[in-house]
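Undergrad: Kindly return the folded structure for what I paste below:
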Amino acid sequence: MTPTPFRRARYALLERGSWAESRRIAEILRRETVGGAILLVAATVALLWANSPWSAAYFSLRDLHIGGEPFGLHLDLTVGTWVADGMLAIFFFVVGLELKREFVAGDLRDPARAALPIAAAVGGMVVPALIFVAFTAGVGDGAVKGWAIPTATDIAFAVAVLAVLSTHLPTALRTFLLTLAVVDDLLAVTVIAVFYTDGIDFTALGLAVIPLVLFGICVQRRLRSWWLLIPLGFATWVLVHESGVHATVAGVLLGFTVPVLRSAAAGGPEAGPGLAEHFEHRLRPISAGVAVPAFAFFAAGVAIGGLDGFTRAMSDPITLGIVFGLVVGKPIGIYLTTRVLASVTRANLDSALRWIDVFGVAMLAGIGFTVSLLIGDLAYGLGSDRDDFVKVGVLTGSVVAALLAAVLLRVRNRHYRAIHLQETADTDHDGVPDVYQSRRD
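TA: The predicted structure is shown next:
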């Protein structure tokens, strides 16, 4: 009796995407690399200043109140809060643009391609959250409230590490890292809106719909007038902030309203980039080069108190839960989810890659910074003792994850370089690598 032949997988996990999408991903990563370098500098300066003889000036600047309460609005905020709630909304607006573009016009519009980063992001959230809860469940006093802190990935920080390593990471893996981080941001925004909102003023939230809808109508009509869009965006932000929902959610909602494809009157999607790509091109440098580093500067400053203070922080269950969540939980959650998905769908890993490569990217995803620090502020309060433990945990966990990923990726660097040379070969000199012309779509 002839045995039944093994059925081939219907698709390959982490298969190379289209040439156009690969170029877009490469451009985004180049910009994030610069932003990540600035972020690292800002965080380092803040940490050194906060532990210097002039630390009082740093904390006075962070806690300086600016604003007032016009029309009964609660806008008398500290500089640190203005940056965390206001400037970081620019970052989340770009996240909203990225998400919409990925699922409307990017490679992730294909459900088969979208399933992997979505599932991996969920796995990378669940496992570190469980680890954090295991460390803090018996502590009491709301310590477990910070369960979402180690679940976030900082794409700028991760890409900056890659730039320092100078690795030739395959295009598919770089795309996976970026889309994973984007989906991770969406989950983080959802968590912030649902679990870190104490009370909701439904009147203010309902009023926020008015400028949001007007903003959406303007961008759908392809209006780019800054004097019209900025006031509408700011009004949406103010009312969402007033409602009790974290104001950065307004940035994502505004980003979702921007059209990705060009209108028929403008020549359709083949005529050039849509309004979402236009806004992303304009705002990404501001987000990566100004907004996120400014947040890092005011969020990363923690007075460690020397070796004794660091030892005290590292013995706290909150700090340990964050460190182990980022260093152990993130890579395990992402890697195991990817392996399970491959097993369930009978899919094979793309022939150009190895599972150790996936694990290396999963370790990079353990670098949490911007959103992790933001969730820590929301969970325990800015300037509290536990907030200081959060900062020590996030900084320590991110550095350890980066170092471990660096070791693994250095080992795999020769293999990456060989793949890179194959991908960039252009024997017919038409400007498109041969590998994209020979692939079967």
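Undergrad: okay, CA-based contacts and neighbour counts for the rest of this
TA: Noted.
Undergrad: next one: the biggest helix by length in the chain to chain centre, how far?
TA: Using DSSP state H, we find that the single longest helix of the chain is helix 19-50. Put simply, helix 19-50 sits 12 Å off its chain's centre (Cα atoms, centre = their mean, to the nearest Å).
Undergrad: before we go on, could you also do this sequence so I can check it against the first one:
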Amino acid sequence: MPRPPTRRPVATVWPFRPTVRYGGQVARALRTETVGGIIMLTATVAALVWANTPWESSYTDLQTYEISPHWLHLGHMDVQHWASGGLLAVFFYIAGLELREELAHGELRDVRDAALPVIAATAGVVVPALIFLVVSAGEPDAARGWAVPTATDIAFALAVLAVTFSTCPAPLRAFLLTLAVVDDLIAITIIALFYTDELRVAPLVIGVVLIAAYGVLQSRDVRSPWIYVPLAVLGWYFVQRSGIHATVAGVALGMLTNSKETPDERPTNAERTDHALRPFSAGFCVPVFAFLSAGVGLSASQLGAVFGDRVALGVIAGLVIGKFVGVFGGAWTAVRLGLATLGEDLYWREIAGVAMLAGVGFTVSLLIGGLAYTDPSQFERVTTAVLIASILASAAATVVFRRRVRQRARLD
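TA: Model (predicted):
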């Protein structure tokens, strides 16, 4: 069944307040995947340009500039760590809201409808990991990065889909969105289980209690942000102190945000929060993280090192080949075995395009790469591999979608 239209609160705009009017227009633009993807791409290009100029050392100095007041007891936190642990927590909070929306009103509320994207997403995690392990076998500490090619970047993938397939049918977009949301949930579970080196129980218990209190208040439809913001920030802080990556707290808080319809048709807490935070996430959090993570050298020797490194080659193969084989093969197998059905207005050629697009790992792949490899040179090669794979996956998907646009135009 198609998802009912999401209600959004309408902001009052006063004619004598042009800054409010233009600010509202900017916020509305940032709620679209295309604009958010373009800003993230611009930030990535800016980082690459800066990192390949004579002032490359100043870029590194910015990444490693430490901001860690001793009274926070968060250890050594530089700017790059604040971006991955703090700003990305907002991005994953939005992902948690989307997952809650899918469970309440979207594809995941019905088992038969959910089966196709869930099975495709699961296979799209397993197959890239296996390909990575095969390609990188024998390299020292290679196995730590098995999860790098398992993630799909929601913002980037939806932006490419919106630009290249303007006549995209709603079921295909819903399939990609659900696939990416389930993929993110699996990725955040992997981060919590496999990339936690030291667990501190006391801060974790406090963080869980604070997040649970947030959930209880949400279930009772308390609506004041003055209660939720302190609870969310403190929950994030104690989860970060526990040794578990704080993006886990972001997903948990998002999933606990109330999305239940109200009798008077007021916007739900989930809708209000999404409306407020999505522009901040798309316009600031994700671009800043991309800017601080994507600045790698692109000289001939540096690119040669990437293609001579089996770990980096494993990342490229996992994202470009593994994601396609996993997502498309998982969907096809599920339909053939009768575990799922191919919905109305969904076609295998378009599913193939989405499977290629799933190889755009970018944001979450860079995050996992930073957790897996602490050696700067190895992380730089992995980052370059993620960028190369994302470009290849986007290009392949673009070819498929542009052909489908022409085919649909002829049929119309």
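Undergrad: mean per-residue distance, the next helix or strand along the chain from the longest helix of structure 1 to structure 2?
TA: Downstream of helix 19-50 of structure 1, the next assigned helix or strand under DSSP states H and E is helix 55-62. For helix 55-62 of structure 1, the mean distance to aligned residues of structure 2 following superposition is 1.1 Å (mean Cα distance after the TM-score superposition for structure 1).
Undergrad: Summarise which helices and strands helix 55-62 of structure 1 is packed against.
TA: helix 19-50, helix 79-81 (3 or more Cα pairs under 8 Å, 6 or more residues apart in numbering; DSSP states H and E).
Undergrad: Sort out which residues of the longest helix of structure 1 are buried, please.
TA: 21-22, 25, 29-40, 42-44, 46-50 (16 or more other Cα atoms under 10 Å).
Undergrad: So what's the residue count around Arg414 of structure 1?
TA: Applying other Cα atoms under 10 Å, we find 13 residues neighbouring Arg414 of structure 1.
Undergrad: what does it align to in structure 2?
TA: Under the alignment defined by TM-score structural alignment, Arg414 of structure 1 corresponds to Arg406 in structure 2.
Undergrad: So Lys100 of structure 1 is in contact with Phe256, correct?
TA: Yes: using Cα atoms under 8 Å, Lys100 of structure 1 is in contact with Phe256, at 6.1 Å.
Undergrad: Next one: Pro2 of structure 2 from Glu139 of structure 2, what distance?
TA: As judged by Cα to Cα, to the nearest Å, Pro2 of structure 2 and Glu139 of structure 2 stand 48 Å apart.
Undergrad: hang on, isn't Asp221 of structure 2 packed against Leu256?
TA: No: assessed by Cα under 8 Å, Asp221 of structure 2 is found out of contact with Leu256, at 11.4 Å.
Undergrad: Between the two, which has more neighbouring residues?
TA: Between Asp221 of structure 2 and Leu256, Leu256 has the larger neighbour count (other Cα under 10 Å), namely 21 against 16.
Undergrad: Next, the contact list for that one, please.
TA: 100, 214-215, 218 (Cα atoms under 8 Å, 6 or more residues apart in numbering).
Undergrad: let's see it at 7 Å
TA: Gly215 (Cα atoms under 7 Å, 6 or more residues apart in numbering).
Undergrad: separation between it and Thr32 of structure 2?
TA: Distance of Leu256 of structure 2 to Thr32 of structure 2, computed by Cα to Cα: 24 Å.
Undergrad: Count the neighbours of the nearest residue to Ala379 of structure 1 once chain neighbours are set aside for me.
TA: Once flanking residues are discounted, Ala379 of structure 1 sits nearest to Gly146: 5.4 Å by Cα to Cα, 6 or more residues apart in numbering. The tally of other residues near Gly146 of structure 1 (other Cα under 10 Å) stands at 26.
Undergrad: What distance do you get for Gly146 of structure 1 to Ala402 of structure 1?
TA: 22 Å.
Undergrad: Please consider this matter closed, and thank you.
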